[in-house]
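Asks: Need coordinates for the following:
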Amino acid sequence: MVLRRYARLPVPNPSVPDKAPSFAHRQALSPISGATSHRSSFTINAPGTYSVTVTYANGCVSMCSITVASAVSCVITGGEGICEDETTILCAPTGSGYTYLWSNGAITSCITVGTPGTYSVTVTNASGCSSTCSKVVIQLPEPNRCIDGSKTICEGYTSVLCSVTDPAIPTTESTGATTKCITVGAGTYSLTVTNTAGCVAYCEKTVTVVPPAQLRHNGKQHICPGGSTRFVHP
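Replies: So this is what the prediction gives:
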């Protein structure tokens, strides 16, 4: 019988060296300067695809990426003022996959409005990015609709008709005249007035001839100097 003696060996303490992996941040395969640490952070101010590449001490490589979509630029175009009984068209920017929600509930890129007020729209692109903008539509002042002047004339006489507006405001009479006042005989005359805001008004006036007075002599047929006689209107 053979006896052997064995010695007790110490148990090893396993450990992994503390070696952090290296990092490389990239945009469109081009390295981003200064972004080389797992604690690195940077502000993205342009759309595109951004990725981070992690290289471990053992040579293994891992990469992940994120795509930053383009922002929506929102500006409403269209008239800023409307005349009475008129409308204006407001439009939001257009783009592939864009959706719209206006403050009045419309979901089209353009809307027609006839009431003054503030109109807003939220535009969302295909990536889900959205932007909201607004526009104020005001009520434009209306031009004065009146024609001034006598509406009756005697036989053989004329009347002077004038537009009751600032002389600088363009006016057009039914006669084709573009002056503030015209001299006319009997008839119906119309006036179109356009003010500086672009609003248009229309009015007309009829001038009639008053028949001559019918007088009847009801007095002395002969009078002395300084005397008087009598005429009456029937």
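
Asks: Please make it C-alpha for all contacts and neighbour counts, starting now.
Replies: Fine.

Asks: For residue 64, the count of nearby residues, please.
Replies: 10 (other Cα atoms under 10 Å).

Asks: shouldn't it be in contact with residue 52?
Replies: Yes - Residue 64 lies in contact with residue 52 (Cα atoms under 8 Å); the separation is 5.7 Å.

Asks: Where does the closest residue to residue 187 other than its chain neighbours fall, secondary structure wise?
Replies: Closest residue in space to residue 187, ignoring its immediate chain neighbours: residue 207 at 5.2 Å, by Cα to Cα, 6 or more residues apart in numbering. Of the helices and strands defined by DSSP states H and E, residue 207 is found in strand 200-210.

Asks: Following up with a second sequence; could you model it the same way so I can compare the two?
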Amino acid sequence: MKLIRLLASASTFVMVTALATTNAFAQNSDKAITASLSQKLNLDIISIADSPVPGLKQVFTNRGLFYVSDNGEFFLQARVYNITQGVEDETENALKSVRLEGVERFKDSAIEFKADKEKYVINVFTDTTCGYCRKLHNEMDQLNDLGITVRYLAWPRAGINSKVYDDTVSIWCSQDPHQAITDAKAGKPVNDAKCKNQVAEQFKFGQQIGVSGTPNIIMPDGSVVPGYQPAQALALALKDLS
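Replies: Modelled structure (predicted):
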């Protein structure tokens, strides 16, 4: 009996040691990948996780989602599809989760046009100088009547060091952001205003998830409509998701 207990203890020790070694190797590997991508590609690493493909890490950065070999030697910008059952876009599934986490984080700092009889909520990266953003905004009453709540997130296309960015901050900081963004999208001048805001954070988040133009519409399931869609078309797309 003593021999059996001794062997069991030894086996447990080996398993624990192996697990600790594996975890330490994974942590060191992640640190090495982070350092390499930061130094060589000037990327800010937000998170590293195992990907659905053995031998590849899934790396979420300030410039989007990428894949890196476990040894850090190979760097890929790609779509991963699982063809075991149908064709499942694993990259899009990962991005959906990231988008939904982000819009939830910015929920309280979005400019929300709420539907009285809300059925759906869409989050829209917007720029007040964008023609199609203005076209979408002109349909706000129709969108709300269809039960669609619109939450605007800031994405000044000219970047953070621009007049558009300064105007966007003023809109978010105005006493009546709803009226301010409506006036701006009608081409009216923006009155200067300053406050603590998350305009820069929203813009950077848009970059992280691959926003390259506006309007960029995030649907309730985390999928994206990359551009203007008429109110009725959006309502039909939302209905198909539910």
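
Asks: So after superposing, what's the score?
Replies: The TM-score (TM-score structural alignment, normalised by the length of the first structure) is 0.26; 101 aligned residues with a Cα RMSD of 5.6 Å.

Asks: how near is the closest residue to residue 152 of the first structure other than its chain neighbours to residue 112 of the first structure?
Replies: Spatial nearest neighbour of residue 152 of the first structure, excluding adjacent residues (Cα to Cα, 6+ apart): residue 208 at 4.9 Å. From residue 208 of the first structure over to residue 112 of the first structure the distance is 44 Å, taken as Cα to Cα, to the nearest Å.

Asks: Comparing the two, which shows the higher neighbour count?
Replies: Ranked by neighbour count (other Cα under 10 Å), residue 208 of the first structure and residue 112 place residue 208 first, with 18 against 11.

Asks: ranges for the helices of the second structure?
Replies: 2-41, 90-105, 131-137, 140-145, 163-173, 177-185, 199-208, 231-241 (DSSP state H).

Asks: possible to save the ones you listed as JSON lines with distance to residue 61 of the second structure and mean neighbour count?
Replies: Below are the helices of the second structure laid out as JSON lines (distance: least, Cα to Cα, whole Å; neighbours: other Cα atoms under 10 Å):
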{"stretch": "helix 2-41", "distance to residue 61 of the second structure": "10", "mean neighbour count": "13"}
{"stretch": "helix 90-105", "distance to residue 61 of the second structure": "11", "mean neighbour count": "16"}
{"stretch": "helix 131-137", "distance to residue 61 of the second structure": "27", "mean neighbour count": "18"}
{"stretch": "helix 140-145", "distance to residue 61 of the second structure": "33", "mean neighbour count": "18"}
{"stretch": "helix 163-173", "distance to residue 61 of the second structure": "23", "mean neighbour count": "21"}
{"stretch": "helix 177-185", "distance to residue 61 of the second structure": "30", "mean neighbour count": "18"}
{"stretch": "helix 199-208", "distance to residue 61 of the second structure": "6", "mean neighbour count": "20"}
{"stretch": "helix 231-241", "distance to residue 61 of the second structure": "28", "mean neighbour count": "14"}
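
Asks: now those helices in JSON lines, with distance to residue 151 of the second structure?
Replies: Listed next are those as JSON lines, based on distance: least, Cα to Cα, whole Å:
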{"stretch": "helix 2-41", "distance to residue 151 of the second structure": "33"}
{"stretch": "helix 90-105", "distance to residue 151 of the second structure": "9"}
{"stretch": "helix 131-137", "distance to residue 151 of the second structure": "11"}
{"stretch": "helix 140-145", "distance to residue 151 of the second structure": "11"}
{"stretch": "helix 163-173", "distance to residue 151 of the second structure": "13"}
{"stretch": "helix 177-185", "distance to residue 151 of the second structure": "11"}
{"stretch": "helix 199-208", "distance to residue 151 of the second structure": "12"}
{"stretch": "helix 231-241", "distance to residue 151 of the second structure": "14"}
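
Asks: how about those, which one is nearest residue 224 of the second structure?
Replies: helix 90-105 (8.5 Å; Cα to Cα).

Asks: which secondary structure elements does that closest one contact?
Replies: strand 81-82 (3 or more Cα pairs under 8 Å, 6 or more residues apart in numbering; DSSP states H and E).

Asks: neighbouring contacts of the strand it packs on?
Replies: Here strand 81-82 of the second structure makes contact (Cα atoms under 8 Å, 6 or more residues apart in numbering) with 87, 88, 89, 90, 91.

Asks: With distance to residue 237 of the second structure added, can I get those residues in a markdown table?
Replies: Below are the contacts of strand 81-82 of the second structure laid out as a markdown table (distance: Cα to Cα, whole Å):
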| residue | distance to residue 237 of the second structure |
| --- | --- |
| 87 | 21 |
| 88 | 20 |
| 89 | 19 |
| 90 | 22 |
| 91 | 21 |
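
Asks: quick one on the thing from earlier: what about the residue nearest to residue 152 of the first structure, distance to residue 55 of the first structure?
Replies: For residue 208 of the first structure relative to residue 55 of the first structure (Cα to Cα), the value is 101 Å.

Asks: do residue 78 of the first structure as well
Replies: 55 Å.

Asks: ditto for residue 207 of the first structure
Replies: Taking Cα to Cα, one finds residue 207 of the first structure at 98 Å from residue 55 of the first structure.

Asks: neighbour-wise, which of these two wins?
Replies: More neighbours surround residue 207 than the other of residue 207 of the first structure and residue 55, with 19 against 16 (other Cα under 10 Å).
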